[in-house]
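In: pasted the sequence and its predicted model underneath.
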Amino acid sequence: MVLHHRSRYGRYAGGPDPLAPPVDLSEALEAVAEDVMAGYSPRHALEEFLRRGGRNRDGLDQLAARVQQRRKDLLGRHRLDGTLDEVRKLLDTAVLEERKQLARDALMDNTDRAFREMQLQNLPASTAAAVNELASYDWQSGSAREAYERIKDLLGREVLDQRFAGMKQALENATDEDREAVNGMLRDLNGLLDKHRRGEDTDADFREFMARHGSFFPENPQSVEELIDALATRAAAAQRLLQSMSPEQREELMRLSAQAFGSPELMAQLDQLDSSLRALRPGEDWSGSERFEGQEGLGLGDGTGVLQDVAELDSLAEQLSQSYNGSALDDLDLDALARQLGQDAAVTARTLAEIERAMRDGGYLRRGADGDLRLSPQAMRRLGKSLLRDTAKQLSGRQGRRETRAAGAAGDQTGSSRQWEFGDAGPWDVTRTMTNAIRRTVAEGRDPGRGFRLGVGDIEVTETEARTQAAVVLLVDVSFSMAAEGRWVPMKRTALALHHLVSTRFRGDRLQLVTFGRYAQSMDIAQLTALPALREQGTNLHHGLLLAGRFFRQHPSMQHVLLVVTDGEPTAHLLADGDSWFNWPPDRETIRATVTELDRLGRAGVQATFFRLGDDPGLERFIQRLARRIDGRVVAPDVGGLGAAVVGEYLRAHVRSSYGGSDWDL
C-alpha cells in the first residue's frame, strides 16, 4: 500500500518573514541625507522620513490619518439606542398580540377584559417603566408571553455581552442550565479576583478556573493578569458606553437591566465584577465618553465593542505620533493596527520600524562626541555612491558629446584587469570583456552562438603601472545667498559625488574641500554635509585661494586642479592680522587681494575651472576675467547639473594630464 502525502503551502503567518530580503535603505538614506544637507539634524531628518514615508510606501502621518478616519467613521455611523429599540419592538409585539387575544377570547369576563385593556392602554411612555409594570402581568396570549420573555433574555445577553464579547450570540436560545453555568462562572471569577486583590491566589487557582470556564474566554489568557487586562479593557469600554448616552437613555437601561434573565443575582455578580476590575486596573479610562452621531443603532455589547475599537485607535494614534519620551516604532502594536486598518497597514508599519532599526543599529547613524546622531562614514560612502551614479547618468546622457582619447596609456600595462567603474579612462581588456559577456549569456540560458549583448558589468579595463596623480581643491561658496537661492543642497551633493569618485576610483589623488563665506575653512566631507546655512555676509574667495595654495604646496609632485563654485563676486578678504574685511559693493582692495592670490596659483601651474551659478551679468564678466588671467575655464551649469559639471571637469583635467595634454570632451 502506497501512502501519498500532500503538503499545503500558504503565506507565512508566524511574524516577520525570515526569508524576506532585507529592507531597502537607499531611499531612506537619501531622504535623510537630503534633509541633513538642508540643515536638519540626522535624528530629525529620520523622523521626518518616517512621517512622510517613501515613494511607494505610506508614512506615519498617512497611517495616523487612516486611524483618525476610522475613528470618525465609527462614531459617525452609529447611535447607542439599539438595545432600547429592540426592547421597544418586542414590547410593542407583546402588547399587540395580547390585545388580539383579548379580542378573540369570548369566554373571558367582560370586567376582566376591560381591566386588562385599560392596563395595556395606560402603560407608561417609558420603555423601562412599561417592562417593569408588566413583570407581574398574567399574559393570556402565548405569543405575547414569548415576546415579553425574549425581552428579559435579550437584556441578559446584552449585559453579559458588555463584559464578555460574543456572549449575546453564544447564549441565544440558552437553557436554564446555560444561564446557571454563566452565574457559576461569575461566582468563581469574582472569587478568583477577590483572592487576587488580597494576594492570596496561586497559579493553581487560575489553572483550575480556566479548566472549568475557559470556554467563556476566547482570548485564552495565560495568567490571571492577562485575564484581568482583557476583562478590564472591555468593562471600562462598557462604562464609557453608558456615559456616552443621554441621561434619559442611561436611566432607561439601568432600570431595564433589573429584568436581565429575570435574575437579580446576575446584576449583583456583574456589579461586583466591575468593582473588582476598577480596583485592579485604575489606570483604565473609566470616566470617558464619546459622541455618536450616526443612524445605525448599536446594542450594549456591540456598542462596547465599538468603544473598545475607539480606545484601541486612540492608543494607536499616540503610538504613531511618537511624541512621548523614549518613543520608537518598535512600540507599535502591529496586531491592533491589522485589526483596525488591515494587514497592509501592519506591513507598512513593520517596514518603517525595520528602516528605523536598520538606520540606527546598522551603522548609518552614529553618536558624535556631543551625543547627537550623525551620518556615519558608511552612510556617507553609500550616499556618495548613489550621487555619483546619478551624476554618471547625467554625463552619459548629454546629447552630442563623445569621448576622444589620444593613443597610448598612462603607464605600462601590468597584464591584469579589473571591472570597469565610472570614470575609468584606461583601455578595455577586450578578451576578458567578451568572455564575461559569453559566460553571462550562457548562465542566463541563452545560446551565445545566436548573438549576445555587452553589459556594463561585463567590461574590464587594463590596469597600468603608473597614473598621473592630482591634488584637487574644491572651493565652494557658503555665503547665505547660496542657501537663499536654493543652491545649498546641490552644492553639498556635488561635493559628496566628487569625494566618492576620488576616494574610490582615483585613490592616488588628494582632495581638499574648502568652504568660503566671511572666512574660508578646510572641512572633511562629514563636516560639509552637516554644515548649516548661516546668515553671514561675505564671499571671501581670497581666503579660500590662500588655503588652496597651502594644500597644493603640500603635494608638489602632483597635478594641481582648482574647482571653484560660487554665485557672487568677492566681498571680503583676509587682513594681515587674520581678520576678515567685508564691504558691499566689492571693495577695490578685496578685488586686488583676490586677483593677486589667483595669479600666484596660476604661475604655479594650477588648472582652474570656475563654476558660475546664477545669471548676474556683473558676476559673469568678473569670473570671465579671472579665468582668462590663469588660462582657466568657466562653466555656467544650472543648479541641477552642478554635480555633473564639476565631476566632468575633474575627469577632463585628470585625463588631460594623464594623456599628455589631449582633450577629453565630456
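Out: Everything's here; your move.
In: please make it C-alpha for all contacts and neighbour counts, starting now.
Out: Noted.
In: the strands in this structure, which residues?
Out: 78-79, 296-297, 365-367, 373-375, 413-419, 460-464, 470-477, 510-516, 520-523, 559-566, 572-574, 580-582, 607-612, 633-635 (DSSP state E).
In: now the third one: buried residues?
Out: Spelled out, that is strand 365-367. Buried residues in strand 365-367, counting neighbours by 16 or more other CA atoms under 10 Å, are found at L365, R366.
In: show residues contacting that strand.
Out: P42, M359, R360, L373, R374, L375, S376, A379 (CA atoms under 8 Å, 6 or more residues apart in numbering).
In: tabulate the residues you listed (CSV), appending neighbour count and distance to Q169.
Out: Listed next are these as CSV, based on neighbours: other CA atoms under 10 Å; distance: CA to CA, whole Å:
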residue, neighbour count, distance to Q169
P42, 22, 54
M359, 20, 49
R360, 16, 49
L373, 17, 55
R374, 18, 57
L375, 25, 57
S376, 16, 59
A379, 21, 57
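In: out of these, which one sits closest to D24?
Out: M359 (10.7 Å; CA to CA).
In: with adjacent residues omitted, what lies nearest to that closest one?
Out: Spatial nearest neighbour of M359, excluding adjacent residues (CA to CA, 6 or more residues apart in numbering): L365 at 6.1 Å.
In: how many residues are close by G643?
Out: If you count neighbours by other CA atoms under 10 Å, G643 ends up with 28.
In: quick one: it from A338, how far?
Out: Per CA to CA, to the nearest Å, G643 is found 44 Å from A338.
In: also R612?
Out: In terms of CA to CA, R612 sits 54 Å off from A338.
In: any chance you could map the helices in the stretch 301-450 of the chain?
Out: Using DSSP state H, counting those that start in this stretch, the helices of the stretch 301-450 of the chain run over 334-341, 343-361, 377-396, 430-443.
In: next, the one to line up against it:
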Amino acid sequence: MSRYRYGAYQDGPDPLAPPYDVRDALDAVGDAVLEGVRPDEALRDLLRRGLPGVRDRRGLDDMLREVRRRRRELRERGRLDGTLEEARALLDTAIGQERAELFPDPSDDARLREAELDTLPDDTAQAVRRLSDYRWRSGAAGETFEKLKDLLRREVLDARFQGMKQALQGQDPQAMERVKDMMAALNRMLERDARGEHTQDDFDRFMQEYGEFFPDAPQNLEELVDSLARRAAAMDRLLNSLSPEQREELAGLMDQMLQDAGLAMEMTRLNDALRARRPDLGWGGSERMTGDEPLGMGDATSALAELADLSGLESALGQDYPGARLDDIDEDAVRRALGRQAVDDLQNLRRIEAELERQGYLARRKGKLELTPKAVRRLGETALRRVFSQLASGRQGDHDQRDAGQAGELTGTSRPWTFGDEQPLDVVRTVSNAIRRNAMDGGGAAVKLGVDDFEVQETERRTGAAVCLLVDLSYSMVLRGTWAAAKQTTLALHSLVTSRFPQDAIQIIGFSNYARTLHPTEMAGLDWDMVQGTNLHHALMIAGRHLDGHPDFEPIVLVVTDGEPTAHLLPDGRSLFDYPPSADTLVLTMAEVDKMTRRGAGMNFFMLADDRRLVSFVEEVARRNGGRVFAPDAERLGEYVVSDYLRVRRGRAGRR
C-alpha cells in the first residue's frame, strides 16, 4: 500500500494561492498620487514597501534589508588569510619534526641539514619552494610536508572550482590527472566557442565526462562560465584584500602548487578566457573582512563571491540610479542570496506594473506613467467608500421625492406599461396577467403575451441637480496640508454623483489666480498652482454658466477653500491680484454671489482655515445667500461635503 507525505510546496509560488487583486495596488498608488506624488514615483514607492493586503510578500526594501544583513554576517564571518596561516603552521610543524630527528645525530650530514633549515627564508612560499627537493630524514616531517602540499593543492583548486576540495580528498595521483584533463577540455571548449564552433552537444559531453567537478550542475556553457568567472574574480579580490606581504606570500604558494601539479599553463589560459568573457565582474577590487575565524582559500573565495553578488544586488534593489527598473535585478543573484521565495516575491512585484497597464489602470504617454480614466473612477469609488465608512450610521440615503416617476429606487408597486416607459418590467406580474387572461379566454397550454399584459415597476421620482464643486488650488492649500484631502473629496463627490445620481450634472472648477474646469482624470494627478491669487470671482462666473445651462435642475454650489478672495478678472480678461483684498475684488465677488442667490443656488462653504478675513467673508456670503458654513478638519472634509450634498438634494426634493 502506497504511503504519502505532505509538506509545504517548495517549487515556486503556491499554485493554490488566490490571485492578487491589482486594485489594492492601484489604491495604494492612488493615495500617493492624491498626496501630490507622480504616478511613476508612487508605483516605485509601492514596490519598495511591498504589496498591500498580502502577507509574507516582501517589497524591495525588505529584500534590501536582508541583503545588508547577509553582507554584514559574511564580513564578520572570518579572516581571509586562513590558508596562509594553516600553511605556515604545517611548515613550522614539519621543520620542528625534522629538527627533532636531526638533533641526536652527531654526523656532519645532520649539521649540514640543520644549517639548511636555518637559512630558510621567512616567506612561506619561498621556503616551500626550497624544501620541494629536500629529502626528509623524519618520516613524520615528510608526511606533514605532503599534507601541506595537499592542502595547497585542494585549497587553490577549490578556490577556482567550488567543491573541488571534496573531489581531491587524499593524495590520489589519478584524481589530479583527471583535473588536468578536465581543465584542458574546458579550455578547448572555450576556444571553440570563441571561434563560433561550440554546440550544446559539446557541453553535454563535457558534463557527462567531468560533471563531478561542478556540483552546481550548469545547464549550458554560459552558466558554467558565469560560475567560474565569479569565483575567479572573487579569488582576485581575495589577493587584493590581503596586505602586500601576505599577497606575495600566498601568490607564491599558489604558483608553486600549480607548477608542481602541472596546471600552471592551463590555469593561466582559463583565467585569461574568463576575464575576457566577463570583464564586468569587478576584477581588481577588494573586500574587508572583520571576523576572527581564519577561512580557507576556498571558503574565503566563496564568501567574497557571495559578497560581490550581494553588493551588486544591493545596488539593483536600491533602484536609486537613473533609469532603474525591476528588470535590472538578477533573479539568479536573488535566488543565491535570499532563496526561492524571494524570487517569487520579485516576480510578483514585476507583475504589478504590467498588470496595472494590462488592465487599463496605468498608461504611458510620452514616456510618462499616467492614471487612466478607469483608474480615476476606481480612486473615486475608494474615496467614496472611505467617506461613507466615516459617516454616522443612520439614513444617509438617496435624495428622493415620494411620488411615483421615471427614475429612482423601486417602490415595490407596479402599473400598466404605456408607450415611452423606460422603467424595468415587472416580469412576475406580466406573466401572471398573461396566464389569467389565457385561462379566461379558454386558451390551451401555451401562454402568449399581449400588450395589455405588460406592467412596469414604479420608482421614486428623483429630480436632477446641477452640482458645482469649486476647489481652491492655491499654494496655501499645500502649506496647510489640505491639498490631498481636497482632491480625495473631489473624486469622492464625482464618483457619488456619476454612479448613484447619474441624472445630476456635476462640474469641478479649480481656482487660483484664474479658474478653470477640471476633468476628474486631471484632478487626480493635478499639482497645486504656485501663483498668487484666490480668484473666486472667476470660479463663480464659470459655475454660473454651468447652472444656466441646466435651468430645470436643482442648483448646488459647494466651495472648498482656505482663504478669502484675493484676485478678480479685469474687463480685458486679465487677473488682478491684491493682498489684502482690494475693494474691487470683494465687490465683484459679492456680485457673483448675489447672482447665485437669484438663481436659487445656496452656496455652502467648507473652510479649511480659521483666518479672520476668511471667516468674515464667508459669514457675509452666508448672510446674503442663505448658504451654510462648515469648518471641518482636513481628514473629515469628504464626509462634510458628501453629507451636505445628500442633505441638500433630499431637502430640495422633499420641498417639491
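Out: Ah, there it is. Keep in mind it's a predicted model, so treat the numbers as computed, not measured.
In: now do the helices in the stretch 51-200 of the first structure.
Out: Remark: helices assigned in the stretch 51-200 of the first structure by DSSP H, counting those that start in this stretch are 60-77, 82-104, 110-121, 127-133, 142-163, 167-170, 176-198.
In: where in the second structure does the fourth one fall?
Out: Under TM-score structural alignment, helix 127-133 of the first structure corresponds to residues 124-130 of the second structure.
In: on that earlier part again, could I get the helices of the stretch 301-450 of the first structure as CSV with distance to A653 of the first structure?
Out: Compiled in CSV, these are given as follows (distance: least, CA to CA, whole Å):
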stretch, distance to A653 of the first structure
helix 334-341, 56
helix 343-361, 37
helix 377-396, 15
helix 430-443, 26
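In: so which of these gets nearest R104 of the first structure?
Out: Closest to R104 of the first structure of those is helix 334-341 (CA to CA; 54.3 Å).
In: contacts for that closest one next, please.
Out: Here helix 334-341 of the first structure makes contact (CA under 8 Å, 6+ apart) with 66-67, 70, 309, 312-313, 316, 343-346, 349-350.
In: now the buried members of these.
Out: R66, V67, R70, D309, E312, L313, L316, A345, A346, A349, R350.
In: how about the fourth one, what's its partner in the second structure?
Out: Put plainly, it is D309 of the first structure. Per TM-score structural alignment, the equivalent position to D309 of the first structure in the second structure is E306.
In: how much space separates the nearest residue to that match once chain neighbours are set aside from E331 of the second structure?
Out: Take E306 of the second structure and drop its neighbours on the chain: the residue closest to it by CA to CA, 6+ apart is A337, 7.5 Å away. With the distance defined as CA to CA, A337 of the second structure ends up 10 Å from E331 of the second structure.
In: more neighbours, R612 and A338 of the first structure?
Out: Neighbours per residue, other CA under 10 Å: of R612 of the first structure and A338, the larger number sits with R612, 23 against 15.
In: tell me if I'm right that the more buried one and G618 touch.
Out: No: R612 of the first structure is beyond contact range of G618, at 11.4 Å (criterion: CA atoms under 8 Å).
In: number of residues surrounding the residue nearest to P121 of the second structure when sequence neighbours are not counted?
Out: Nearest residue to P121 of the second structure, sequence neighbours excluded (CA to CA, 6+ apart): A127, at 5.6 Å. As a burial measure, A127 of the second structure scores 17 neighbours (other CA under 10 Å).
In: and what of T233 of the first structure?
Out: T233 of the first structure: 20 neighbours (other CA under 10 Å).
In: who are the neighbours in contact with the counterpart of it in the second structure?
Out: If you follow T233 of the first structure across to the second structure using TM-score structural alignment, you land on R230. Each residue near R230 of the second structure by CA under 8 Å, 6+ apart is listed here: L281, A305.
In: how much space separates V430 of the first structure from V646 of the first structure?
Out: Plainly put, V430 of the first structure is 30 Å away from V646 of the first structure if you go by CA to CA.
In: I meant E403 of the first structure, not that one.
Out: According to CA to CA, E403 of the first structure stands 17 Å off from V646 of the first structure.
In: neighbour count: the two, which is higher?
Out: When E403 of the first structure is set against V646 and neighbours are counted by other CA under 10 Å, the residue ahead is V646, at 25 against 9.
In: and the more buried one, what's its match in the second structure?
Out: Checking TM-score structural alignment: V646 of the first structure goes with V641.
In: is it true that that match touches A492?
Out: No: V641 of the second structure lies out of contact with A492 (CA under 8 Å); the separation is 9.3 Å.
In: give me the distance between the closest residue to F145 of the second structure other than its chain neighbours and G139 of the second structure.
Out: Closest residue in space to F145 of the second structure, ignoring its immediate chain neighbours: A94 at 5.9 Å, by CA to CA, 6+ apart. A94 of the second structure sits 10 Å away from G139 of the second structure when distances are taken as CA to CA.
In: the two: which has the busier surroundings?
Out: Higher neighbour count among A94 of the second structure and G139: A94, with 24 against 14, using other CA under 10 Å.
In: who's in contact with the more buried one?
Out: A94 of the second structure makes contact with A140, A141, G142, T144, F145 under the criterion CA under 8 Å, 6+ apart.
In: in the first structure, which of those still touch?
Out: Contacts conserved in the first structure for the contacts of A94 of the second structure, counting by both residues aligned by TM-score structural alignment, their matches' CA atoms under 8 Å: A140, A141, G142, T144, F145.
In: how about the third one, nearest residue that isn't a chain neighbour?
Out: Closest residue to G142 of the second structure apart from its sequence neighbours, by CA to CA, 6+ apart: W136 at 5.6 Å.
In: how far away is that neighbour from L120 of the second structure?
Out: Taken as CA to CA, the span from W136 of the second structure to L120 of the second structure is 15 Å.
In: these two - which one has more neighbours?
Out: W136 (18 against 15).
In: might one say that the more buried one is in contact with E98?
Out: Yes: W136 of the second structure lies in contact with E98 (CA under 8 Å); the separation is 7.0 Å.
In: quick revisit: after superposition, how close is the match of helix 127-133 of the first structure to the first structure?
Out: Superposing on the first structure and averaging over aligned pairs (mean CA distance after the TM-score superposition for the first structure), stretch 124-130 of the second structure comes out at 2.1 Å.
In: buried residues, that stretch. List them.
Out: Neighbour-count burial for stretch 124-130 of the second structure flags T124, A125, Q126, A127, V128, R129 (criterion: 16+ other CA under 10 Å).
In: okay then, goodbye and thanks.
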